[in-house]
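>>> This is a predicted model, with the sequence first.
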Amino acid sequence: MSKFTDYQFKPFLRDAIARLGFEQPTPIQKEMIPLILKGSSAIGQAHTGTGKSHSFLIPVLQRTDASSDEVQAVISAPTRELASQLFNELQRMTEGTEVRASLLIGGTDKQRSIGKLKTNPHIIVGTPGRIRDMAENGALAVHTASILVIDEADLAFDMGFIEDIDQFASRMQADLEMYVFSATIPEKLKPFLMKYMESPVHVKIGERKPLTEGMHYSLVPVRSLGKRKKLLEVMEAINPYLAIIFTNTRQNADELADFLAEHGVKAGRIHGDLTPRERTRMMKQVRDLEFQYIVATDLAARGIDIPGVSHVINFELPDDLEFFIHRVGRTARAGNEGTAITLYEPSEDDKIVRIEKLGIPFIHEDVKNGEWTEVKERHARKKRVKQEDELDRKAAALVKKPAKVKPGYKKKMTQQMEQIKKRERRLARKHGKR
């Protein structure tokens, strides 16, 4: 199907898709929607920003029987924020219909959640731990559900939730259809998938947006200032709509946010140590544009959709370089441009080299007096020395020692070698290989 109007969707779903402004399915939607409509278990491998959520929300809603009083589908998301976003989207799409959905997430009143389940919802959206909890104490009748969607499966695995999912999945129907969505499929996740999925269709959308599209990658040397002071310099030189500053640990995120506050910068913070109430309040403040900067850790930020990010600043480089890709993928979305600024110290050169091998075209820049200036590549001196060594070897190979040596022959050979090197440098300049 090349357009959403080509599908025979229920009227309320057609209206919802029109309200969303969707005309043509994205590649992941084009592949996954027919599979879910048909009931074929499948793995959808695609990166954030590819339209994954609607590739399962739309067909699950199409297959939901509003006249039934049973739970028909369970949608699991690894973080409360992500589960809340999916639930809110589901509510928007089912407004004015008989379709019932319930949100089950940790950090909320358990008794109230149990109360909401007195009438069986048709669709459950929630975090793995709370869904398991409700299923095990008998408040949630998952045994009637024939569809299980696992969103951000690799993140669920990283956060240790696969056992929770396994516990409630085993209570669901024997002919369970499972739809797994993930940016990557870690090797250690495969035994779990094989337990529930027999020869699933594996849809892999390799067209992650080119890393260079709409992006400016700035590589900024820290030098003698120290990272925190260099960060302040960088912040004075940019005026972001919204910037996420990434650190590697929760403690570093708090310390950096405190440091920024001491220097008059009000920054939000998103990490795993926030209480549910703090996280909810923080996300509301972010959406209300109370912050121009957010300090975040990788796992906490990956499960949250933060719209309008114009800049990403890598205060620390991640140990797992896949997280670098996730970080910079936070900006330059939906056709907008974005800037990723990476602060680095000489000791981090190995990581920078590995990131460059991922296809990141860094531009070597620095901030001086509030202005951006391009600086020499960090390997410029090494390259120069290497080029000179190559020229010396080439010239030495071309200038032969005469069969009969005369006084001053060494001086003459040196002059010939210098002439060859001059000629080679001239040719290199002419072809832009300086």
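Okay, I see it.
>>> Please count neighbours and contacts with C-alpha atoms only from this point.
Fine.
>>> tell me the contacts of residue 271?
Counting by Cα atoms under 8 Å, 6 or more residues apart in numbering, residue 271 touches 250, 253, 296, 297, 299, 300, 301.
>>> again but with residue 37, I slipped
59, 60, 62, 63.
>>> quick one: the last one and residue 151, what's the gap?
Spelled out, that is residue 63. 18 Å (Cα to Cα, to the nearest Å).
>>> higher neighbour count, the two?
More crowded of residue 63 and residue 151, by other Cα atoms under 10 Å: residue 151, with 25 against 17.
>>> returning to that earlier point: tabulate the contacts of residue 271 (JSON lines), appending neighbour count.
Compiled in JSON lines, these are given as follows (neighbours: other Cα atoms under 10 Å):
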{"residue": "250", "neighbour count": "20"}
{"residue": "253", "neighbour count": "23"}
{"residue": "296", "neighbour count": "26"}
{"residue": "297", "neighbour count": "25"}
{"residue": "299", "neighbour count": "18"}
{"residue": "300", "neighbour count": "17"}
{"residue": "301", "neighbour count": "23"}
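>>> adding another structure so you can compare the two:
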Amino acid sequence: MARRFRDFGIAPWLVSACESLNLTTPTPIQQKAIPLILKGNDLIGTAPTGSGKTAAYCLPILHHLSADPYGVYCLVLVPARELAFQIADHFSALGAPMRAVVKVVVGGMDMLTQSTALANRPHVVVATPGRLADHLKNPEGSAKQVFKQLKVLVLDEADRLLAKCFEPDLSVILEAICPRSQGRQTLLFSATVTESIKQMRHLFSEDKMPLVNAHGADGADGEGDDDAAGEVPVKHLQQRYVFLPSTFSVRLAYLRHIVDEQLGAMEREGHPHGQGIVFVATCETCQLLTTTLEHLGVSVTALHSLQNQRRRVASLGKFRSGVSRILISTDVGSRGLDLPKVGFIVNFDLPHLTDAAATYLHRVGRTARAGRQGLAVSFVTERPRDVAAVHAIEAKIGKQLHAHETNEDEVLKGLGKVSKAVNKAQLLLSEVGFDQKVEERKKKRKRGEGQGQTANGDDADKARRV
């Protein structure tokens, strides 16, 4: 087992790059995955959030790329724009000594500029499926020719990318890139192993697509069973719930109380710049919470898909830099983002989809990263779907959530002030046209459903191409 990065046999300049970025000791997923990727193996890598999965594939890819730095060598697909920029930063930082050219292709950015960047054949492309598929479907563009000599395809957050909603775009991409039969390497990484990933592995056969499981301390052989993979690292994470009415203002009063409580606790413990994330179900709730908390004097910013790309980058930048201490986010912020100052998260809305437990794990994985302590508090109302979600989550993590003690009298003292702030926020959002944006989004989705934009393609065909 490699104790240092030089023990992998990667290029000396890459070892130096690791040292300059304070990467000194390989993590378990890096120890297990890097040797296999260097050999050219396909694999599925699974490890806790914050355990270095990006570097686990970034380092061997850059090692091989440096031997022949011509054309698009690697394509990394991710489900969210913010994650794309973060991964691109990893490649750029580690690949700086060899002047690796990395380009991001995501929605919300100028298509022509992206098309020109692709035509120039960057070494690494990090993309979201929808925008890359748009380029590949453009009959006047040259994107189809760009990926014909592709050497490595990475699906980061593979459990999400293999969901039905991404199938049409993923099929377009797989048709356009160099096929596996011509030696293209395929790497799937995820914090959780879902049924779609298990099916993919079964269709490949275990020998051709080994599961590299770095959850827990065991598994020194580099593999683990499916059922053990994808569990949240509960050792450093306290997971609690608050049972409360579904009334919006009451939930917001509890949120304000918990935010003040946790920020204060972190300051007393010597972390004056500690931060928290609040997860919500919809863009509408996200913006309303953010605007209301601003009225209440909380240092807060929002992240949701109704923001344009410039605003999303700016919001995340404010949070990363510490200008804002609280991030209110939909699930666009639940995956992959490395935000080391996050000491707690609050599920203002529990996830209620069929993969509610997996979504919960990704959300709470934004804290207690890389061995640090963290707290996750989930709001549970009397609604049956909340109760069902809690049961699914507890079954997934193998333990019951504990009640988070709160002083109800203290919380309700501020209810009147919170209610007034909600009314002000609603009026302001109506004046700036946010309600109209929400309605336009709903109409657009209905039109899409009416036109039959559903998933297609069978798993066996997809596996052959992935």
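Received it, and whenever you're ready, just let me know what you need. Note that the structure is a prediction, hence the values are computed from the model and not measured.
>>> Can you tell me the element the most centrally placed residue in the first structure falls in?
With distances taken as Cα atoms, centre = their mean, residue 326 lies nearest the centre of the first structure, 2.5 Å away. Per DSSP states H and E, residue 326 of the first structure falls inside helix 322-328.
>>> By how much does that helix deviate from the second structure on average?
When the second structure is overlaid, helix 322-328 of the first structure sits 2.1 Å from its aligned residues on average, using mean Cα distance after the TM-score superposition for the first structure.
>>> and which of the contacts of residue 37 of the first structure is nearest residue 104 of the first structure?
residue 60 (17.9 Å; Cα to Cα).
>>> residue contacts, that closest one?
Per Cα under 8 Å, 6+ apart, neighbours of residue 60 of the first structure: 36, 37, 73.
>>> what lines up against the second one once you look at the second structure?
Spelled out, that is residue 37 of the first structure. The alignment partner of residue 37 of the first structure in the second structure, by TM-score structural alignment, is residue 38.
>>> tell me the SS of the residue in the second structure that residue 230 of the first structure lines up against?
Using TM-score structural alignment, the equivalent of residue 230 of the first structure in the second structure is residue 254. Look at residue 254 of the second structure: counting by DSSP: H, G, I helix; E, B strand; the rest coil, its state is helix.
>>> same question, residue 339 of the first structure
Classified using three-state DSSP, residue 339 of the first structure is strand.
>>> and it, how far is that from residue 217 of the first structure?
For residue 339 of the first structure relative to residue 217 of the first structure (Cα to Cα), the value is 6 Å.
>>> which residue ranges form the strands in the stretch 101-250 of the second structure?
All strands of the stretch 101-250 of the second structure, identified by DSSP state E, counting those that start in this stretch, fall at 102-105, 124-127, 152-156, 185-190, 211-213, 237-243.
>>> and what of the stretch 251-400 of the second structure?
275-279, 300-303, 326-329, 342-347, 374-380.
>>> Present those strands as TSV; the columns should include distance to residue 99 of the second structure.
Formatted as TSV, those follow (distance: least, Cα to Cα, whole Å):
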stretch	distance to residue 99 of the second structure
strand 275-279	34
strand 300-303	32
strand 326-329	34
strand 342-347	32
strand 374-380	37
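>>> tell me the contacts of the counterpart of residue 287 of the second structure in the first structure?
The equivalent of residue 287 of the second structure in the first structure is residue 254 (alignment by TM-score structural alignment). Taking Cα under 8 Å, 6+ apart, we find residue 254 of the first structure in contact with 269, 295.
>>> quick one, what contacts residue 134 of the first structure?
Applying Cα under 8 Å, 6+ apart, the residues near residue 134 of the first structure are 114, 140.
>>> Which neighbouring residues are in contact with the residue nearest to residue 335 of the second structure when sequence neighbours are not counted, exactly?
Take residue 335 of the second structure and drop its neighbours on the chain: the residue closest to it by Cα to Cα, 6 or more residues apart in numbering is residue 362, 5.7 Å away. Counting by Cα under 8 Å, 6+ apart, residue 362 of the second structure makes contact with 49, 191, 334, 335, 336.
>>> again with residue 98 of the first structure
66, 67.
>>> So it, which state does it fall into?
coil.
>>> That one and residue 121 of the first structure: what is the separation?
For residue 98 of the first structure relative to residue 121 of the first structure (Cα to Cα), the value is 10 Å.
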